[in-house]
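Asker: Structure here, sequence nowhere to be found:
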């Protein structure tokens, strides 16, 4: 934690030393105009700015256990995830939505392997509600097939949100499914025409 504190203390000085940084952060104070909504896992090994090279203000991020997108349900109270998606669509007007799953995902792996999560009731209940019971069984550490299936399902769920569907129909937003390999840095993208994930 001390490393984080030391870095935070030096933030003001680092910005003050570089004109480019002053301009960037000054612009951010006036408002945000992110390029994409980036939906990914809470896993500490997945760092969106590192994967994409994004600068501050480029990505509007939504992180959940297992990069799960709750299904849209008009007759139920809004979720934090749903509110984030709606804000990205109707206020920020992002042009792209990325759902990024990753190898070695603990959430998807637990579901795919049928692990006993009795000691983690909140995790168990979240995964039971948000992850498909039809994920392919996968005993390997990367759980690639299960994660990729899960990413496809989250893209389908996004299409169920009225705010997303409207902008898809008008051609104002694009959906992207990504699979990130933690151990190699490889990023593969879903291709709807073949239903395959291929390296970018």
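Answerer: Structure received. This structure is a prediction, so every number in the text was calculated from the model and none was measured.
Asker: contacts, neighbours, all on C-alpha from now
Answerer: OK.
Asker: which parts of the longest helix anywhere in the chain are buried?
Answerer: Longest helix in the chain, counting residues (DSSP state H): helix 144-159. Applying a neighbour-count criterion of 16 or more other Cα atoms under 10 Å, the buried positions in helix 144-159 are 144-155, 157-159.
Asker: Tell me the secondary structure at the nearest residue to residue 118 once chain neighbours are set aside.
Answerer: Distance criterion Cα to Cα, 6 or more residues apart in numbering; nearest residue to residue 118, sequence neighbours excluded, is residue 124 at 7.2 Å. Here residue 124 is recorded as helix under DSSP: H, G, I helix; E, B strand; the rest coil.
Asker: another structure for you, compare them:
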């Protein structure tokens, strides 16, 4: 436990050395110019799936919201509290991001909680949250297969937001569905025309 905390303190110092200690540092620019990301990511809370680390991004590159099972909820304009929806509104309507990536992953604990909800020992909120992506036949799936299916459900939920749907239609916003395989470190991207996941190919040097 103590070594884990020491690790993050060393990481903090490395961050300051890389991004802060320079007159024209990245953080200096972000302070004076504000954030202007063009990419938003809806990612899972899983500690193994950090979008900025996976994509080797600098501060300011990504606008990220993380929740259990990387779920995009449906558009519900009511008096309840909608953290993910508020983040979507901020990123898309105020920051005007051009790309929205919904990033799922293998071995997702949130998906496993949905498939075996009766086994949860602590469940004040989890089952209700993951029920947003529950289908009538959900128990027939393996966890990774259902994690991919849930991405298409999140895409359908995206299209219930009027300002997402409008921007997609006029070409100002592209929604990407990505699946990260933890064991191989490979990202797969969903092709809507073939309804299959294909390996995301890195750019040639």
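Answerer: Ah, there it is. All figures in this text were calculated on a predicted structure; none of them were measured in a lab.
Asker: tm score of chain vs chain?
Answerer: TM-score for the superposed chains, counting by TM-score structural alignment, normalised by the length of the first structure: 0.87, backed by 194 aligned residues with a Cα RMSD of 2.0 Å.
Asker: ok, back up a step: what does the residue nearest to residue 118 of the first structure correspond to in the second structure?
Answerer: Correspondence of residue 124 of the first structure to the second structure, assessed by TM-score structural alignment: residue 127.
Asker: Near its match, how many other residues are there?
Answerer: 19 (other Cα atoms under 10 Å).
Asker: can I assume it is in contact with residue 114?
Answerer: Yes - judged on Cα atoms under 8 Å, residue 127 of the second structure makes contact with residue 114 at a distance of 6.4 Å.
Asker: that older thread, mean shift of the helix or strand following the longest helix of the first structure relative to the second structure?
Answerer: Helices and strands here follow DSSP states H and E; after helix 144-159 of the first structure, the next one along the chain is helix 162-169. Aligned to the second structure and superposed, helix 162-169 of the first structure gives a mean residue distance of 1.4 Å (mean Cα distance after the TM-score superposition for the first structure).
Asker: what packs against the helix or strand following helix 162-169 of the first structure?
Answerer: Note on helix 162-169 of the first structure: by DSSP H and E, the next helix or strand toward the C-terminus is strand 174-180. Strand 174-180 of the first structure sits against strand 96-102, helix 144-159, strand 187-191, with contacts defined as 3 or more Cα pairs under 8 Å, 6 or more residues apart in numbering; DSSP states H and E.
Asker: can you put those in TSV and add distance to residue 26 of the first structure?
Answerer: Shown next, in TSV, are these (distance: least, Cα to Cα, whole Å):
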stretch	distance to residue 26 of the first structure
strand 96-102	25
helix 144-159	33
strand 187-191	32
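Asker: can you count the residues close to residue 91 of the second structure?
Answerer: Other residues close to residue 91 of the second structure by other Cα under 10 Å number 25.
Asker: Confirm it sits in a strand?
Answerer: No - counting by three-state DSSP, residue 91 of the second structure is not found in a strand; it is helix.
Asker: Would you mind confirming that residue 190 of the first structure is in contact with residue 175?
Answerer: No - the criterion here is Cα under 8 Å, and residue 190 of the first structure misses it with residue 175 at 9.8 Å.
Asker: Isn't residue 98 of the first structure up against residue 177?
Answerer: Yes - between residue 98 of the first structure and residue 177 there is a contact under Cα under 8 Å: 5.9 Å.
Asker: before we move on, back to that, figure out which of the helices and strands packed on strand 174-180 of the first structure is closest to residue 78 of the first structure.
Answerer: Closest to residue 78 of the first structure of these is helix 144-159 (Cα to Cα; 14.4 Å).
Asker: so how far does the closest one sit from its counterpart in the second structure?
Answerer: Per aligned residue, helix 144-159 of the first structure averages 0.7 Å (mean Cα distance after the TM-score superposition for the first structure).
Asker: same for that helix, what does it pack against?
Answerer: strand 96-102, helix 106-113, helix 162-169, strand 174-180.
Asker: Reformat the ones you listed as CSV; add mean neighbour count.
Answerer: Shown next, in CSV, are those (neighbours: other Cα atoms under 10 Å):
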stretch, mean neighbour count
strand 96-102, 25
helix 106-113, 21
helix 162-169, 16
strand 174-180, 20
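Asker: List just the nearest of the buried residues of helix 144-159 of the first structure to residue 40 of the first structure.
Answerer: residue 151 (9.7 Å).
Asker: counterpart of that closest one in the second structure?
Answerer: Match for residue 151 of the first structure (TM-score structural alignment): residue 151.
Asker: Residue 120 of the second structure versus the nearest residue to that match once chain neighbours are set aside, what's the distance?
Answerer: Leaving aside its sequence neighbours, residue 151 of the second structure sits nearest to residue 177 (Cα to Cα, 6+ apart; 6.3 Å). According to Cα to Cα, to the nearest Å, residue 177 of the second structure stands 28 Å off from residue 120 of the second structure.
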